[in-house]
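Engineer: I need the structure of the sequence given here:
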Amino acid sequence: ALASLLLNVCMIAALALGAAGFCRGSEVEFLRMLGIAVLISGALELVVLGGLLKKFGMIPEFSRGTLFNFSAISEIVKLALPGLVGMSALQISVLCDRTIAMSIDNNAAAALTYSDRLIYLPIGIFAVAFGTVSLSVMSEAAAAKKLKSMLMMLFSSMRQLLFITIPLAVYMLFFGRNLLDILFCRGAFDETALNASAYALFWYAFGIPAYAATKVTVSGFYSRKQMKTPVYVSIVCIVLNVILSISLMYPMRQGGIALATTVTAYLNNFILLYILRRDLGRMPLRSTAHLFVRTAAVSVIAGFAAWFAYRGLCGIALLEQIPKHGGAWFLASCVFGGVFALLAFLFRIREATAVVHTLKRKFLKRS
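Structural biologist: A predicted model of the protein is given here:
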């Protein structure tokens, strides 16, 4: 989280300076400024993390014994490298998507890039947070040989994550085009680019729960130091993603590439869960599937309610004063959230109550 924060702050500062004319109107100077911003963000992160380590007395000792402890170094490399490959599976798939999309036309790769910016938003906010917290708790349980506790944490995190990301995915299906229009539609991003990006976003949106759930599912392996299994599964899914993308890009263009990524994301999760069940025994898969279906049904109902509200609100003159139907979109989004919350409680989805209790605890703790 700290790395992303510092990187974004430095990049925004560089963009602001470039827009103010500090790069003297040269594209090369502008790119050089962005590169320097990335280096500065890395240096700042190192300084801040070093300060935090010193504050908590966790500065590592650089002695001859630690520097030449090759067994410890090899253990770190053995655990870290497969983990890096496994965690970067989505990024590798995205890179493959872009490369394949370049063979379609000039708009296809750009459409995938703009659309996955919105897909990464819930993943970066929720999935990374759930994955980080669950990994630490699950690692502690696995070290104590409490595998049932580890599985409870895994599926508790996954259920809450699905409860959050499924409505976000459905919301993207209904209002993804509006978001793209509001965020990006200016300058060279014209109506053609908007339609191409919205088409890709539609198929990407189906995979948001799968992309997010992977961050938690792999923790079931990393917590037990089984780093290689997710890597092997990721490699298989990446190869399948490339095959499906090439097969679907001709009839569906960039939408086929996005659909291929979505399909392989679900397949990745299913394979990992199957292996976990084989290794650890019975898991609450049926109740998790029921949650998925119920949350999806509630989200779809909320989506249609919000869409009809949006269509009705678009004709109101007062709201039309806000550009790009922004007023109607905002109120329709409120309708979506309200209907979803109401139906979640009416359908007695436990995760809705859990979220409320969590918010209450945090609010009472602060007050």
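Engineer: from here on, contacts and neighbour counts on C-alpha atoms
Structural biologist: Fine.
Engineer: residues touching residue 289, list them.
Structural biologist: Not one residue lies near residue 289 by C-alpha atoms under 8 Å, 6 or more residues apart in numbering.
Engineer: Report the secondary structure state of it.
Structural biologist: helix (DSSP: H, G, I helix; E, B strand; the rest coil).
Engineer: Could you check how far it is from residue 159?
Structural biologist: 9 Å (C-alpha to C-alpha, to the nearest Å).
Engineer: want to put them side by side, so please do this one too:
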Amino acid sequence: MNTGGGHGILKSSLGVSAATLLSRVLGLVRVMLEARVLGGDAIASAWGLAFAIPNTFRRLLGEGALGTALIPLISETDAKSGPEQVRRELGIVFSVLSLILALVVAVVAGGALGLRRLALTGSVQEFLPVLASERVQLALMILPLLMPYAFFICLVGAIGAVLNTRKIFVLPALGALLLNFFLIGGLYAAFRRGLAGTELVGFLEFLSVLVLISGAIQLALMLLLLWKAGRFPAMSRKAFRESGILGRLWRLVLPGMIGGAALQISFLVDRALAICLGPKAVPALNYVDRIIDLPIGIYAIALGSVLTATMSRAAARGNLDEISHDLTFSLRHVYFLCVPMAVGVIFFWEPMIRILCLGGNYTEEDLMAARMVAIFYGAGIPAFCSIKVLLAPFNARKMMMTTLRYSLIAIGCNIVLNLILMWHLKQGGIALSTVLASMLNNTLLLRHLQKEGIPLGSRSIIRTFARSLGVALAAGTLLYWLYPLLRIRLTFRHVGEFPAFAVLGVLFLVLYFGGSLLCRAPELPELFSVMRRGKHSA
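Structural biologist: Below is the predicted model:
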């Protein structure tokens, strides 16, 4: 079997993953500071709820449907008409997108102000008391400040998709560092000052301003990259009259906005329902979500972006065998890396969250509120990651209506399961619902690919999954009984149990990769081959 194409995809995605890794590691530092400064109660609940709204627009219109739809369209225009036509079409797209985003920002910000005033009336407090709660009132207070971030970051995501068509993957991924740098700086200053109580209300507004500044700077840098790549938008009235880019883009974006972002919509539904469970539910979901987002962001999103660009070229040539091979190759590597991550989180969620979050305003009670969320979200890592890969062949072939249909089924399933499970398992039920809905979406996409005549190497994928699960479970079980001894020996006053957990992580990696080597897992030599090629070509 020719694995050259797979190696190319893996090499490109590893480059993006390396850039994203730094951003996600800083994101973990941010989680640690957020937990200690904002705690796990009403203040953290308000911040998580308010920030989730512009973040959802980012995932839907930035790195989600719009970016996904732009890649095949811009690649096609570039191949047929050249860069000047691309610039004219981008001028149309970004002009219209800017107007839409400005309208969205104004509507959401105005709605938040109106709801805040309405919540103070006696009738609303009687029939919908959660709207008058402290957490919702604080969220409505800072949401107008946060919403312009959606304008900046959605444009950033669209520009990143255009840069991907020029095989510029790493530099756009580095832009996400800015948000973490700004928020870490502000949170660290608050932590050193020991802010607590009512002082944190004003601090939420300060954090919102930092988010806006980071978004504006990131947009400016991305525009500079676009100019250097020779794809800076060109404005022309004639292009508006003659180009059909908006119609083609609309047909792809509308279904893709839902179809490509089922997981993100599910997360937003989760938060909306969790706000009714009490002040600890949203922080528990948010902190664990951010930790789980590490493997999804590091590898799956990067791999999905590279796959969409690569498969778009294969789809234009009508080469289904190449799409099938690349998809099988990518799924094997997703499971090879994500299954042990899931096992690690399930076995060691408590020390992980204790090290990352416990301290300051985050209490043991907040930690236990996250227990079932961590276990269920951890188990869902392979499903969350593989869906990013499975969407690539649909997006590359402009089959957004298909993904829309399946995503609507998954979203409906998620909402129904939420309403059933949340009352018994609390926020854990919300997490479990999201995982089950994501698994359903994966299953539907896989079945459709097979019906479309895109054969997958199902046996090799199943072998990789089973082998990875068996080796990871063996390593996890052994270290689960060993960790209490490590914790006793390697816990110190100023750094706590972090050294013990670090040693645990190293041992888990050694046991997993060692066991995979003994089991002759083909993914290991494939990874090493990519790394050697990258080293020789550097």
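Engineer: What sits closest to the aligned partner of residue 206 of the first structure in the second structure if chain neighbours are left out?
Structural biologist: Here residue 206 of the first structure is matched to residue 379 in the second structure, going by TM-score structural alignment. The shortest distance from residue 379 of the second structure to any non-neighbouring residue, by C-alpha to C-alpha, 6 or more residues apart in numbering, is to residue 342 (5.2 Å).
Engineer: Name the helix or strand for that neighbour, please.
Structural biologist: Using DSSP states H and E, residue 342 of the second structure maps to helix 320-357.
Engineer: equivalent range in the first structure for that helix?
Structural biologist: Against the first structure, helix 320-357 of the second structure falls on residues 147-184 (TM-score structural alignment).
Engineer: List the buried residues of the matching stretch.
Structural biologist: For stretch 147-184 of the first structure, the neighbour count (16 or more other C-alpha atoms under 10 Å) marks 147, 150-151, 153-181 as buried.
Engineer: tell me how far it is from the chain's mean position?
Structural biologist: Stretch 147-184 of the first structure sits 8 Å away from the centroid of its parent chain (C-alpha atoms, centre = their mean, to the nearest Å).
Engineer: So for the first structure, the centremost residue is which one?
Structural biologist: Closest residue to the average C-alpha location of the first structure: residue 123 at 1.7 Å, with C-alpha atoms, centre = their mean.
Engineer: corresponding residue for that one in the second structure?
Structural biologist: The alignment partner of residue 123 of the first structure in the second structure, by TM-score structural alignment, is residue 296.
Engineer: where's the nearest residue to its match once chain neighbours are set aside, which helix or strand?
Structural biologist: Counting by C-alpha to C-alpha, 6+ apart, residue 296 of the second structure lies nearest to residue 385, which is 5.4 Å off, once chain neighbours are set aside. Assigned by DSSP H and E, residue 385 of the second structure falls within helix 381-396.
Engineer: For the closest residue to residue 44 of the first structure other than its chain neighbours, identify the helix or strand it belongs to.
Structural biologist: The shortest distance from residue 44 of the first structure to any non-neighbouring residue, by C-alpha to C-alpha, 6+ apart, is to residue 6 (7.4 Å). Under the criterion of DSSP H and E, residue 6 of the first structure resides in helix 2-19.
Engineer: rewinding a little: map the residue nearest to residue 44 of the first structure onto the second structure.
Structural biologist: By TM-score structural alignment, residue 6 of the first structure lines up with residue 178.
Engineer: can you pull the contacts of the residue nearest to residue 296 of the second structure?
Structural biologist: Per C-alpha under 8 Å, 6+ apart, neighbours of residue 385 of the second structure: 295-296, 299-301, 334, 338.
Engineer: Could you find the closest non-adjacent residue to residue 139 of the first structure?
Structural biologist: residue 223 (4.1 Å).
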